[in-house]
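J.: Give me the fold of what follows.
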Amino acid sequence: MPLIDVCPLSELPTGARRTLEHDDVEILVVNCDGEILAMEDRCSHDDGDLADGELDVAACQIECPRHGARFDLRSGRPLTLPAYEPVDTFPVVLDGDTIKLEVD
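T.: Here you go, the predicted model:
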């Protein structure tokens, strides 16, 4: 699988998030207490951006700022309504100090 660079690990401290676009897909990358996770930056309920939502670092969850659906950042699964479909997640690779994502 191709790898794309996100940023140096030092630029994504705990609780920080970063978005990027790859092949017309917006991707959200989050540092959950040292665990780097990546998922599509799209609420499956209404396609709104998740990046501006409330982040729960301890639970690795993010809440859609539009209608309150919560998503598990590890799996992309929705945890609350109104969302009921998961969003895509992306494997994260640390290459030295660089965060990279596996994308297809």
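
J.: Every contact and neighbour count from this point should use C-alpha atoms.
T.: Will do.

J.: Mind giving me the packing neighbours of the strand ranked longest in the chain?
T.: For the chain, the strand with the greatest residue count under DSSP state E is strand 25-32. Applying 3 or more C-alpha pairs under 8 Å, 6 or more residues apart in numbering; DSSP states H and E, one finds that strand 25-32 contacts strand 17-22, strand 35-40.

J.: Strands of the protein, residue ranges please.
T.: 3-8, 17-22, 25-32, 35-40, 55-56, 61-63, 70-72, 89-90, 92-95, 98-102.

J.: Tell me which of the ones you listed sits nearest to residue 80.
T.: Closest to residue 80 of those is strand 70-72 (C-alpha to C-alpha; 5.4 Å).

J.: Contacts for that closest one, please.
T.: 60, 61, 62, 63, 64, 77, 78, 79, 80, 81, 83 (C-alpha atoms under 8 Å, 6 or more residues apart in numbering).

J.: next up, for comparison:
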Amino acid sequence: MSEWITVARGEELAPGERRVIDTGEAQIAVFNLDGKYFAIEDVCTHDGGQLTGGVVENDQIVCPRHGARFCIRTGAALSAPAYEPTHTFPVRIENGEIQIRDSRWD
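T.: You can find the predicted model right below:
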């Protein structure tokens, strides 16, 4: 998936909201943090569970299974039991649409 995929129109994802997109290759979670958009792979690197069932606190998401924290902006693992980051994806706004792409294979 090296092409851009539309997630939503900008007005459809209000600050504090998130949306998960299944690209067929990955589940990608897109977050609106105070009007800026960030995308991370929706996977806890500790055990492969989904992150999006967890609570968002500032720019962090807390894994609902074991409490590992990840930075939504950078994908960094911030607390045990996760030690490896989750992947981040480029996000752009094109004609009012929020778009993401999986740049891992470029």
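
J.: Return the most buried member of the strands of the first structure.
T.: Mean neighbour counts were taken over the strands of the first structure using mean count of other C-alpha atoms under 10 Å, and the top value, a mean of 24, falls to strand 70-72.

J.: after superposition, how close is it to the second structure?
T.: When the second structure is superposed, strand 70-72 of the first structure averages 0.3 Å from its matched positions, counting by mean C-alpha distance after the TM-score superposition for the first structure.

J.: rewinding a little: just send the helices and strands packed on strand 25-32 of the first structure back as TSV, with distance to residue 88 of the first structure too.
T.: Formatted as TSV, those follow (distance: least, C-alpha to C-alpha, whole Å):
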stretch	distance to residue 88 of the first structure
strand 17-22	13
strand 35-40	5
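
J.: what about these, which gets the closest to residue 101 of the first structure?
T.: strand 35-40 (7.7 Å).

J.: between that closest one and strand 17-22, how big is the angle?
T.: 40 degrees (axes from the mean of the first three to the mean of the last three C-alpha atoms, to 10 degrees).

J.: how about a markdown table for the strands of the first structure, with distance to residue 49 of the first structure added?
T.: Output for the strands of the first structure, formatted as a markdown table (distance: least, C-alpha to C-alpha, whole Å):
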| stretch | distance to residue 49 of the first structure |
| --- | --- |
| strand 3-8 | 18 |
| strand 17-22 | 10 |
| strand 25-32 | 9 |
| strand 35-40 | 9 |
| strand 55-56 | 13 |
| strand 61-63 | 10 |
| strand 70-72 | 12 |
| strand 89-90 | 15 |
| strand 92-95 | 20 |
| strand 98-102 | 19 |
